[in-house]
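Student: structure, please.
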Amino acid sequence: MRYIIIGAGAIGGTIGGRLYENGFEVVLVARGAHAAALRTGGLRFATPEGVRALPIPTVTSPGEIGLRPDDVLVLAVKTQHTEGVLAEWAPRPVATDEGDPAGGRTAAELLPVVCAQNGVENERIALRRFRHVYGMYVWMPTSHLEPGRVSASGAPLSGVLRLGRYPCGSDDNARRIAADLEKSVFAAPVSEDVMRWKYGKLLGNVGNALEAVAGPVTGEERTALYRRARQEYEAVLEAAGIPYATVEEQTADRGDRVELQPVAGEGRVGGSSAQSLIRGSGSIETDYLNGEVVLLGRLHGVPTPVNEALQRLADEFARTGRPPGSLSAEELAALG
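Tutor: Take a look at the predicted model:
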């Protein structure tokens, strides 16, 4: 299998870097300054073992690579970019022999796409175009703040990547991908109900926006807000009849396999949403995290005022370029 990592940021760069280091064929897909840095100096991959430059082939668009039947598309962009990215990749022809397209058959018809992303909307978006869609529950402490560099601080394993077919079930593709990941410093269990795990992961992700706008979720006031955001989410899941993996279940599943360890030149920078603000990317994934809670609440008649407020604030921070963590004490108090 060849792994095409679409979105070589914190998650995609770590998955691609670990696979490449362990002998698997990998292509990174990136854009702008990040792509230029990857092409010039390779992926600067920082882990508790040290920092190294990995010369992983990098492209900027699907037109720069010929697709093969053994390719796996690993989608690791933020959800707000999923539709546009998949629209580019879905119609690309897949060659059966060198230079011989597979009778006009496309990536959307033939290739598996793995959604290694937060939230629960990506798989639905992908299934509109792709026949073979897989969800991936990702628990992996990583960061990407500067072009060409990705940091992964988990040890002894880099992360837990639970994989399953969408909307449910498993197959040989899932088992082969999981086996490759297991050889590459990950735990990669195959799950018949991967979306239950992804809905469970969102229990923690509802705090991403709070951390992004107000700083670390510590102290009585911020902790209470986070608790209320989670309680709103649990209420909408109950109203919608959606099963989810509890925090306790996720913690027990992870065990001591992934623990935070020091990485040279790296400090605590926050989760993926805070990193988006730090990089000044201009967008943030909150509409598909807290926004998922808001959507379910509106569909099922459950009030979600804390998640609505966090969604609005995070979008404002991303849109206006306001510095992460700069929410004033007065603004924080107003959320309560």
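Student: every contact and neighbour count from this point should use C-alpha atoms.
Tutor: OK.
Student: what about the residue nearest to R31 when sequence neighbours are not counted, how many residues nearby?
Tutor: Nearest non-adjacent residue to R31, counting by CA to CA, 6 or more residues apart in numbering: T60, 5.3 Å away. Using other CA atoms under 10 Å, T60 has 17 neighbouring residues.
Student: thought T60 was touching A37?
Tutor: No: using CA atoms under 8 Å, T60 is not in contact with A37; the gap is 12.0 Å.
Student: list the residues that contact the residue found closest to R196 once you drop the neighbours it is linked to in the chain.
Tutor: Closest residue to R196 apart from its sequence neighbours, by CA to CA, 6+ apart: Y244 at 4.4 Å. Contacts for Y244 (CA atoms under 8 Å, 6 or more residues apart in numbering) come out as 195-200.
Student: try L43
Tutor: 13, 17, 37, 52-56, 148-150.
Student: let's see which of the residues you listed end up in strands.
Tutor: Members of those lying in strands (criterion: DSSP state E): 52-54, 149-150.
Student: the helices in this protein, which residues?
Tutor: Applying DSSP state H to the chain gives helices spanning 10-21, 32-41, 82-89, 107-110, 122-127, 172-182, 194-205, 208-214, 219-240, 247-254, 272-279, 290-300, 305-320, 329-335.
Student: for comparison, sequence B:
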Amino acid sequence: MRYIIIGAGAVGGTIGARLHEGGHEVVLVARGAHLGALRADGLWFGTPEGVRTLRIPAVGGPEDVTLRPDDVLVLAVKSQDTAAALAAWAPRPVDGGGTAAERLPLVCAQNGVENERLALRLFREVLAMFVWMPSTHVAPGRVSANGTPVSGILRMGGYPSGSGGDRAAAIAADLDAAGFSAPVDEGVLRWKYTKLLGNLGNALDAVAGRGADGPGAADGRLEALAERVTAEGAAVLLAAGIPHDDPAELGREAGKTLRLEPVAGEERTGSSSWQSLARGTGSIEADHLNGEIALLARLHGAAAPLNEALQRLAGEFARTGRAPGSLTPAELDALTALAGL
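Tutor: Purely as a prediction, here's the structure:
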């Protein structure tokens, strides 16, 4: 199988790099300065065991690659970019007849729970993937992954249900051999909803910073807000009847499989949402994380005021180009008042 990684950032770049190092044929799909750097200099890939430059073919979109029947499409863009990516790739012809949507499997290696549903409108075969991967899109052409002894946990199953059959098993075997923990799991959606709860604090991390210098860190308000936004999300999932587990326990379980170690010459940054603000992408995935909770609350007669507020605030940061961690004292006061802290 050939793996086409649609979105070769932190997650996609790490998956593509590891598969390439494992001897698999890989094509990276990127854009802008990142694409230019990949084409000119290759992918700088840093892990705890060392750094190296990988010469992996890189393209700008579906028009730059001839699709084959043995291709696997791995969607690793941010959720806000999913619809555009699906629209571009779904109608592309595949050698021997048919389109990508008709003939190729699509793996959603993404945060949130909406991507698979969007994909299933177009693609016949969709696989859901739970991603636990400490990685960073450091700069154009540069990706680092801090997990060891595996680079990440990639739990995969069929969507909307089932194991995904022989194809999912074959993909999982390739990922497992390439340096990931990649079990096939019919209950993958439960894992993804639990991860969603854990990701609700990403917006807070992005706008306020959760480190020692973040506003409100010294008096404990950031940690209290993070706990409150997660508890609010769990209450909404309960109201919606959606199975999930404790995200803190999920983190402890993941820690049994991988641990974080430094990458030479690189410093770990914030969450994926923090990275979006730092790179000035103009968008952020809060609409599909905190916004998912807001949507479910409205559908099921629950309330999610803190998630709604963080969704709006993170969106405003992204649209106006505000730096990560630049939350003002007044904005922090408003959030803590809303949370009743």
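Student: quick one: TM-score?
Tutor: These two chains, once laid on top of each other, score a TM-score of 0.96 by TM-score structural alignment, normalised by the length of the first structure; 329 aligned residues with a CA RMSD of 1.1 Å.
Student: ok, and the most crowded of the contacts of Y244 of the first structure?
Tutor: Going by other CA under 10 Å, M195 tops the contacts of Y244 of the first structure with 28 neighbours.
Student: next one: D64 of the second structure from L19 of the second structure, what distance?
Tutor: According to CA to CA, to the nearest Å, D64 of the second structure and L19 of the second structure sit 21 Å apart.
Student: look at those two and report which has more neighbours.
Tutor: Comparing D64 of the second structure with L19 by other CA under 10 Å, the one with more neighbours is L19, at 22 against 10.
Student: what number of residues lie near the residue lying closest to that one once chain neighbours are set aside?
Tutor: Among residues not flanking L19 of the second structure along the chain, A178 sits closest, at 5.4 Å (CA to CA, 6+ apart). Other residues near A178 of the second structure number 22, with proximity taken as other CA under 10 Å.
Student: and for G336 of the first structure?
Tutor: Residues contacting G336 of the first structure under the criterion other CA under 10 Å number 13.
Student: so who does it touch?
Tutor: Neighbouring residues of G336 of the first structure by CA under 8 Å, 6+ apart: 225, 306.
Student: how about G282 of the first structure?
Tutor: 276, 318-321.
Student: just the buried ones from the residues you listed?
Tutor: 276, 318, 321 (16 or more other CA atoms under 10 Å).
Student: tabulate those residues (CSV), appending distance to R254 of the first structure.
Tutor: Formatted as CSV, these follow (distance: CA to CA, whole Å):
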residue, distance to R254 of the first structure
S276, 26
A318, 32
G321, 35
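Student: how close does the closest residue to V26 of the first structure other than its chain neighbours sit to G154 of the first structure?
Tutor: Among residues not flanking V26 of the first structure along the chain, Y3 sits closest, at 4.8 Å (CA to CA, 6+ apart). Separation of Y3 of the first structure from G154 of the first structure (CA to CA): 22 Å.
Student: more neighbours, the two?
Tutor: The residue with more neighbours, out of Y3 of the first structure and G154, is G154; 24 against 20, by other CA under 10 Å.
Student: and that one, what's its match in the second structure?
Tutor: Residue mapping for G154 of the first structure onto the second structure gives G147, with TM-score structural alignment as the criterion.
Student: my guess is that match contacts L258. True?
Tutor: Yes: G147 of the second structure lies in contact with L258 (CA under 8 Å); the separation is 5.8 Å.
Student: in contact with the alignment partner in the second structure of A212 of the first structure, which residues?
Tutor: Taking TM-score structural alignment, the alignment pairs A212 of the first structure with A206 from the second structure. By CA under 8 Å, 6+ apart, the contact set of A206 of the second structure is 270-271, 273-275, 277, 314, 324-325.
Student: burial check on the closest residue in space to A206 of the second structure that isn't next to it in sequence, number of neighbours?
Tutor: Nearest residue to A206 of the second structure in three dimensions, chain neighbours excluded: W274, at 4.1 Å (CA to CA, 6+ apart). Residues lying near W274 of the second structure (other CA under 10 Å) number 24.
Student: mind checking how far W274 of the second structure is from G147 of the second structure?
Tutor: Applying CA to CA to W274 of the second structure and G147 of the second structure gives a distance of 19 Å.
Student: same deal with Y3 of the second structure?
Tutor: Applying CA to CA to Y3 of the second structure and G147 of the second structure gives a distance of 22 Å.
Student: likewise for K78 of the second structure?
Tutor: Here K78 of the second structure is placed at a distance of 21 Å from G147 of the second structure (CA to CA).
Student: likewise for E186 of the second structure?
Tutor: For E186 of the second structure, the distance to G147 of the second structure (CA to CA) stands at 25 Å.
Student: show the contacting residues for the closest residue to L310 of the first structure other than its chain neighbours.
Tutor: In space, and not counting its chain neighbours, L310 of the first structure is closest to A209: 6.0 Å by CA to CA, 6+ apart. By CA under 8 Å, 6+ apart, the residues touching A209 of the first structure are 273-274, 286, 290, 310-311, 314.
Student: can I get those residues in CSV including distance to A87 of the first structure?
Tutor: Converted to CSV, the contacts of A209 of the first structure look like this (distance: CA to CA, whole Å):
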residue, distance to A87 of the first structure
S273, 24
A274, 27
T286, 22
N290, 25
L310, 30
Q311, 26
A314, 27
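Student: what is the nearest of those to E234 of the first structure?
Tutor: N290 (12.2 Å; CA to CA).
Student: and the closest one, what's its match in the second structure?
Tutor: Per TM-score structural alignment, N290 of the first structure is aligned with N290.
Student: fine, thanks again, bye for now.
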